[in-house]
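[1] quick one, what's the 3D model for this:
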Amino acid sequence: MLRTVTATRYVTPLREGGSLPGLVEADDLGMYVLKFHGAGQGRKALVAEVVVGELARRLGFRVPELVLVEVDPEMGKAEPDEEVQDLLYRSAGRNLGLDYLPGSLGFDPLALDPGPDLAARLMWLDALTLNVDRSWRNPNLLVWHGDVWLIDHGAALYFHHSWGGGPAKAATHGYDASDHVMLPFAGEFESVDRELTALVGPDLLAEVLCLVPDEWLADEPGFATPDDVRAAYAEYFTARLAAPRPWVRALEETRAARV
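    Here you go, the predicted structure:
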């Protein structure tokens, strides 16, 4: 399970994107970038953060620790910003925090070459999870102590905003990698695909999906229980990873055209 901490102090809003994340201090004395279930993107953004972030971690990527953060709405009384107050009140209970990386810098493709292997692996992960938010304009990558760290996966798995047609249909979605920040660096995808596909089996998927709190999956239209929703996510990944994986061929074609 993810660790659970309690927010003790709201430090400052991070006015990036539409979800208005904030920097908070918790009872373990840690600092976390807090993603709120009461934000406009709702709890499904938090589900995507957990599923994609923890899947990435198990595939060898660097991802800040994810924790569950309990928020007392009374904390909002000390905030002068009415928008922040309202967000804290709407987000009472369990939210998601990402370990704050002090001194980290945004990834600059002009300043750091990540290497062909990391670039190809990251493009593969984003295509698998339908993460549309990793462009050169908004890489959602940090550089900390010389290493590349993955952040902000709330826009991934966008099919879960409308389950029409089922997860198997969602698995056929194409992925446009022409704007991906890693495209200029990526090596070939055949060996990367073979290696990573072998790792994403039923046990790993179950392990990752069990990290999502039941309350973020409850009352999903068309599903009786949170476990039914987890099974649908697992079905999506299983179908998307089934041979021949046309989205991998599309990645290679995009890379070849760029080269």
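[2] use CA for all of it now, contacts and neighbours both
    Will do.
[3] from Ala257, how far off is the residue nearest to Leu66 when sequence neighbours are not counted?
    Among residues not flanking Leu66 along the chain, Leu98 sits closest, at 4.8 Å (C-alpha to C-alpha, 6 or more residues apart in numbering). The gap separating Leu98 from Ala257 is 36 Å, by C-alpha to C-alpha, to the nearest Å.
[4] to check against the first, give me the structure of this:
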Amino acid sequence: MTPPLSVPAADGAPTAPDARTAMGWMHTARFLTTAAQLHQLPVIDVPEIAFVGRSNAGKSSCINTLTQQKQLAFASKKPGRTQHINLFSLGRQGITDAVLADLPGYGYAAVSRSDKMRWQQVMVNYLVSRESLTGIVLLCDPRLGLTELDEALLEVVRPRVEEGLKFLVLLTKADKLTRAEQAKALSIARLQTGGGEVRMFSALKKQGVDEAAQLLWQWAHPAVAAQPEAPATDAATDAASEAAEAEPPALD
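    Take a look at the predicted model:
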């Protein structure tokens, strides 16, 4: 069992957006660039959130469901064949306030050993050195649990998580499990991640979609999310009271 992931607590009570706002923000995702090597990636000055996982964990389906776009993330018919880092920008037209990074799936047996080793090193370098990386979403099939490769990834990112990097495990394909099986899978995954944040997700049934979108929005807007809602000023309170006491307008 891997030791606990120590995630620093956020200061203040986060203000989460409603699901509609978060999903609307996710829907703005658009292709930015693709890269076969780290040096080909552009320098990013906004939060970057990476999606990682085994080749058959449902990563592309997860990204497409969250962004409400059928073919934003490419789902190869031969898992493990897509060997590029694809970046997608988020934000209103002409404005980028966050970037999603779709990393190549790992662990698929049909890929040659040399390709596996090369991409393993590329991913490790990315996860360790990418300065704009703000959060990681690890996709995992709950029927398999966290594999040795997943746990190896946890070890790679552990130092950065302890320094404040956000980390979430999404157990995909939740629709294939009963409620009892989902509860068991959650408990096991939380033990494997040492109490880290784990949630169920189903692209088919849309389970956990709103919650995941809201969390990613918070990751991308830490300054806003960390601010508790401001109390109403005296002037605003007085105005609201006067409006409440005023006679309603006559209806013709």
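[5] tell me how they score on TM after superposing.
    In this superposition the chains share a TM-score of 0.29, using TM-score structural alignment, normalised by the length of the second structure; 131 aligned residues with a C-alpha RMSD of 6.5 Å.
[6] hmm, back to that, shouldn't the residue nearest to Leu66 of the first structure be in contact with Gly53?
    No - Leu98 of the first structure lies out of contact with Gly53 (C-alpha atoms under 8 Å); the separation is 10.0 Å.
[7] so Lys116 of the second structure lies in a strand, does it not?
    No - applying DSSP: H, G, I helix; E, B strand; the rest coil, one finds Lys116 of the second structure to be helix, outside a strand.
[8] count the residues that sit near it.
    Residues lying near Lys116 of the second structure (other C-alpha atoms under 10 Å) number 19.
[9] now do Val157 of the second structure
    Residues near Val157 of the second structure, counting by other C-alpha under 10 Å, number 17.
[10] my guess is it contacts Leu127. True?
    Yes - using C-alpha under 8 Å, Val157 of the second structure makes contact with Leu127 at a distance of 6.5 Å.
[11] and the residue nearest to Leu66 of the first structure, which of the three is it?
    strand.
[12] okay, now it: neighbour count?
    Using other C-alpha under 10 Å, Leu98 of the first structure has 21 other residues around it.
[13] and it, how far from Glu235 of the first structure?
    Taking C-alpha to C-alpha, one finds Leu98 of the first structure at 27 Å from Glu235 of the first structure.
[14] what helix or strand is Ala206 of the first structure located in?
    helix 202-209 (DSSP states H and E).
[15] Provide the contact partners of that helix at residue level.
    Val50, Val51, Glu54, Leu55, Arg230, Tyr233, Ala234 (C-alpha atoms under 8 Å, 6 or more residues apart in numbering).
[16] contacting residues for the last one?
    Going by C-alpha under 8 Å, 6+ apart, Ala234 of the first structure touches Pro202, Leu205, Ala206, Leu209.
[17] doesn't Leu138 of the second structure belong to a helix?
    No - assignment of Leu138 of the second structure by three-state DSSP gives strand, placing it outside any helix.
[18] what is the neighbour count of it?
    Neighbours of Leu138 of the second structure under the rule other C-alpha under 10 Å: 23.
[19] I figured it hits Lys166, correct?
    No - the criterion here is C-alpha under 8 Å, and Leu138 of the second structure misses it with Lys166 at 11.0 Å.
[20] which parts of the stretch 51-200 of the second structure are strands?
    85-90, 98-102, 133-140, 166-171, 198-200 (DSSP state E, counting those that start in this stretch).
[21] and Leu216 of the second structure, which of those is closest to it?
    Across the strands of the stretch 51-200 of the second structure, Leu216 of the second structure has its closest neighbour in strand 133-140 (8.4 Å, C-alpha to C-alpha).
[22] give the other helices and strands that the closest one contacts.
    Contacts defined by 3 or more C-alpha pairs under 8 Å, 6 or more residues apart in numbering; DSSP states H and E place strand 133-140 of the second structure against strand 48-53, strand 166-171, helix 209-220.
[23] any chance of TSV for the ones you listed, columns mean neighbour count?
    Formatted as TSV, these follow (neighbours: other C-alpha atoms under 10 Å):
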stretch	mean neighbour count
strand 48-53	23
strand 166-171	23
helix 209-220	20
